[in-house]
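J.: sharing a model that was predicted from the sequence below.
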Amino acid sequence: MATDSVSLTSSAATGAEAHKFLRRIERLARFLIRGKYEDHGGLWGFQMDLLKLQREIQASVTTEKREARINKGQSDKLKDLQHARWSSRRLGDAFAWLCLGLDEQSIFALSQNAPVPISQESHGSRGMVEISRYLSSQGWGFPLIHDVTDCLRIGDVTFMRPEGDQRSLRTVELKTRHMGETDDEQPLMHYEVSVTFLSSEENPKMEFIADVDGREEDLPVMPPPPTPPEAIFGSTRADRRIDRQTQRMAAALARREAKHGSVAEIDGRKTLTTIIESSSVPHWRALRRIIRKARSDGYASECIGKAFTYAAFYAPDGIEVESVQDPRLFEDMKASGFLNSGKPARNSIEIASIPTDEQRAPQHFLPYFLYSIPMRAVFDMLHGRLVVVVFTNAGHIADALEECGFEVNIPPTKSAPSYAMELSSLVTHGDVKYRFKTNSLGRHVAQCIYEMKGIDHLIRVVEVMQKTAVQAVLERDGDQQ
């Protein structure tokens, strides 16, 4: 049995400061979910409010960490603040998903990097915001600032401009440097910031001077840099850093613009891109049903396609550990056949929770803020009154894939077995036989779990991967003859 930790955040036990932050997240989420913004101005205001809130939460987390080190003890307040911080980041991810038109390929392309901490107010961050606003006014499109998200980890800003029924995307890295300030018009300060653009597109570096106005109390007064910007950007160390950043953006652009069925060399590796159009319908109705039952009875569950069991737990005063130890869950699992797959040796129960915990790896699935469930349920999740625990049996997934003609191997692993599956199949084309192999199902299994897509979606993904891979090989062999 493989398990993941299930995070329980009780609204009754949440500290006063964290609770205030959660209420502010709720107000922002309500605005985003309802979609009652008439123009980009409303979206820009949402983004700035969210960025400000995240910085305030991070400042409180930093302060509480310092207090915890001094007192040398566990801090429940710190856990509550970290939950609020992660919730605000996932709301930022929801914003990114909407801005990018639910474009999974673009989200994935811009996520291939280490996590980026929440930025604090500084001359650089203020310059980035003002330059983004200015370029938007010059026709670059709406600026999605990556700092408000967890999933966008390459570049600083993606500008989005509609072109017919498509979106034109342009991702840039901004290097800002404080040049000086004047205070001729108190209480306003006049800041001069040098901005260098890095991009994977043609003419990647653009540099100009921007004037940024702000109140004196908003930004700390900093002395001019000891060396001129050209010396900083001309150094060998900085050049290497810029080269790495440009390479990451080039790889992201290649992933984002890769065509279905194409083979491209990205980051030194040959990569085959497949775009999955699945006809399977997400099981939102089942999720709404168990949430509705849990609100009246504290617990409800349903098994979907034998491989996944969704259990909803609700408590108006906040979920506690005892809340998820309902004996009815085991009885329901046993009755549904979830516990026993065709080959008992492959049975392994993995546990995940919605909302998710914060992880180092980016989460490539839809944030719960965008689920097709009542808004009240979304906020119950935010405040810890509702949690959905998802159980996955890798044995049933293997059974379903084998029924479709694939050979399945589940290697020993400390991680979730369903994520580590290795598939292969023999494909005959004329007189030639090909062996298709893949061990890249983890991302797609996660989508099945967190987007209620069920086993049918995973089967469709594997079938398209196989078909696309074989077609790419046939085209290659044909070119070589």
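T.: Here it is on my side, so go on.

J.: every contact and neighbour count from this point should use C-alpha atoms.
T.: Fine.

J.: how far is stretch 282-295 from where the chain is centred?
T.: Distance of stretch 282-295 from its chain centroid, counting by Cα atoms, centre = their mean, to the nearest Å, is 24 Å.

J.: buried ones in that stretch?
T.: Under the neighbour-count criterion of 16 or more other Cα atoms under 10 Å, stretch 282-295 has 282, 286, 287, 288, 290, 291, 292, 293, 294, 295 buried.

J.: switch the residues you listed over to JSON lines; also include distance to residue 314 and secondary structure.
T.: Output for those, formatted as JSON lines (distance: Cα to Cα, whole Å; DSSP: H, G, I helix; E, B strand; the rest coil):
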{"residue": "282", "distance to residue 314": "23", "secondary structure": "coil"}
{"residue": "286", "distance to residue 314": "16", "secondary structure": "helix"}
{"residue": "287", "distance to residue 314": "13", "secondary structure": "helix"}
{"residue": "288", "distance to residue 314": "13", "secondary structure": "helix"}
{"residue": "290", "distance to residue 314": "10", "secondary structure": "helix"}
{"residue": "291", "distance to residue 314": "8", "secondary structure": "helix"}
{"residue": "292", "distance to residue 314": "10", "secondary structure": "helix"}
{"residue": "293", "distance to residue 314": "9", "secondary structure": "helix"}
{"residue": "294", "distance to residue 314": "6", "secondary structure": "helix"}
{"residue": "295", "distance to residue 314": "6", "secondary structure": "helix"}
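
J.: before we go on, here's another structure to hold up against the first:
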Amino acid sequence: MAPVEPQREATGSTYTGEALALIQQVEAFARQLISFNFSTASDIWEFQINLLSLQRETQKSISNEKTRRKIEKTKDDSLQALQMVRQHARRLGDALAWTILGNDRGIIYPLGENDPVSIPHDNHGSRGLVAICEVLASRGWGFPILHDVTDCLRIGDATFVTIDGKERKTRTIESKTRHIEPPRENPTASTQYEVTISFVGHEAPEKDFKFDIELDPEPDPPRRPDRRIDRQAKRMHSALMKQSAQIDTPFIVDGSKAVLSRGESNARSRWGEVREAIAEARSTGYSSIKIDDAFMCIFLYNSAGLSAEAITGEERIVSDIVQSGILSKGDPQYGIVTSFLPEEPKRSACNYLPFYLYSIPPEAICDILHGRLVIFSAAGVGAIASAIEDVGFRVEIPKSDHPLHSMRIFSEISGPSGKRFTAEFGHLGIHFMECAHEFMGVEYVQDVILTMKTSTEKTLPGIIGD
């Protein structure tokens, strides 16, 4: 197939009809966040509430489209387009949360270790949470982030953020609002609700924690006691333990010993090269950059929007990957792992920087939103394994559809009294995704694993005993 035709004016979109109208609203929200056009905290709060309303509107459109498909027994791209709009709207909520939390992964990642949470209906539980957040914010709890507006915050219902100098302090709460049935002898009595707020490991900033909130008098249908409360409390406790753990100090979480390590990396996102590549793609329709011997990125652009056929038919992608050398270093049998922006909806949280916060022109971000700009990242699995081995580790790659996530990494470490142990370092898939989506080289993964090894050697006596 012929290369993508070069076009300059960003006027088109891969969306049509209802999906187009919705993505245009997402774009308006995105431009406001990118420019951070807010005068007060109240403006940010209003932005958050309105974004949640847009997400609900999108979810309603998805439900209606599913119903239409069942009735008419037809299939087209309308449902997938609406689901992508929802993904973009949720990731915009993630971008807001990342911004308020100062991009602190130590706070964000532990709150994402849960299954996806659906967009809530506009009911008493949701309205009650909003009212509670407004009251607590007015009482000095800080700015509230509604987890419902995000995809990355999956534990608890809201996180309050206060900034003291350069330090951010957070409190995460779980809220439940239950309608209390009126007594039979007085069925016309005023509507009452029981509000339960759970804090794990946090103290309320005041002893008198009573307050009044106003809710719509129409009750929700009666429900059985929610058994999820106990499970959610355990998740909140686990997240808090990980957020508040001391560096290089063993602690117990979920019944097992764990260690929080933190280090510095010299690896940096290649924003200058990325901006140049985007400018070239907007001019010619195509560009690519090699991050290092393990990672490369390809940029495709069409002002009218890129179809799936245009992407898969672009012959230069394969030739550029081969010529980049990311397959020639290490064992080539493991091939490459690819990822795309915009990303498809998936079950696990996207634990990497939302593209709305990329250090690229706002127009390029809107190009990603509308499908005019697609970024294709390729990682050479063998090259990554070779780079890890270069800094003293042994690597095994089991047969898997997700080789980077299943990669096993070992190292010999010294224990008490000089005894040698073999340590295995896992769960590094998140850091590989950071490299791919934040345009960092494999040096970043090397630094992460070396930090983990150093931390393990420091804390081994406390883990296994002296």
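T.: That came through, no problem. Being a predicted model, the structure only gives us computed values, none of them experimental.

J.: the buried residues of stretch 282-295 of the first structure: which two are farthest apart?
T.: With Cα to Cα as the measure, no two of those lie farther apart than 282 and 295, at 21.9 Å.

J.: quick check, residue 302 of the first structure in contact with residue 309.
T.: Yes - the criterion here is Cα atoms under 8 Å, and residue 302 of the first structure meets it with residue 309 at 5.7 Å.

J.: just the helices in the stretch 151-300 of the second structure please.
T.: Along the stretch 151-300 of the second structure, counting by DSSP state H, counting those that start in this stretch, helices occupy 228-244, 271-284.

J.: mind reading off the mean deviation between the helix ranked longest in the first structure and the second structure?
T.: Across the first structure, the longest stretch assigned as helix under DSSP state H is helix 40-71. Once fitted to the second structure, helix 40-71 of the first structure is off its aligned match by 0.8 Å on average (mean Cα distance after the TM-score superposition for the first structure).

J.: just how off-centre is that helix within its chain?
T.: With Cα atoms, centre = their mean, you get 18 Å for helix 40-71 of the first structure.

J.: that older thread, dump the helices of the stretch 151-300 of the second structure to CSV, plus distance to residue 48 of the second structure.
T.: Output for the helices of the stretch 151-300 of the second structure, formatted as CSV (distance: least, Cα to Cα, whole Å):
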stretch, distance to residue 48 of the second structure
helix 228-244, 23
helix 271-284, 28
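
J.: of these, which is nearest residue 36 of the second structure?
T.: If you check each of these against residue 36 of the second structure by Cα to Cα, helix 271-284 wins as the nearest, at 20.2 Å.

J.: where in the first structure does that closest one fall?
T.: Under the alignment (TM-score structural alignment), helix 271-284 of the second structure falls on residues 284-297 in the first structure.

J.: chain center to the matching stretch, what's the gap?
T.: With Cα atoms, centre = their mean as the basis, the mean position of stretch 284-297 of the first structure lies at 25 Å from the chain mean.

J.: number of residues surrounding residue 68 of the first structure?
T.: The number of residues packed near residue 68 of the first structure is 16, by other Cα atoms under 10 Å.

J.: cool, the one 3 residues further on as well?
T.: Taking other Cα under 10 Å as the criterion, the count of residues near residue 71 of the first structure is 10.

J.: now swap in the one 3 residues further on and tell me
T.: Neighbourhood size, residue 74 of the first structure [other Cα under 10 Å]: 11.

J.: helix, strand or coil for it?
T.: What DSSP: H, G, I helix; E, B strand; the rest coil gives for residue 74 of the first structure is coil.

J.: measure the nearest residue to it once chain neighbours are set aside to residue 75 of the first structure for me?
T.: Distances taken as Cα to Cα, 6 or more residues apart in numbering put residue 68 closest to residue 74 of the first structure, at 6.7 Å, once the chain neighbours are dropped. Going from residue 68 of the first structure to residue 75 of the first structure by Cα to Cα, to the nearest Å gives 6 Å.

J.: and for residue 108 of the first structure?
T.: 35 Å.

J.: the more surrounded of the two?
T.: Neighbour count, other Cα under 10 Å: between residue 108 of the first structure and residue 75, residue 108 has more, with 19 against 14.

J.: now that one, nearest residue through space, not along the chain?
T.: Residue nearest to residue 108 of the first structure in three dimensions, not counting chain neighbours: residue 364, with 6.5 Å by Cα to Cα, 6+ apart.
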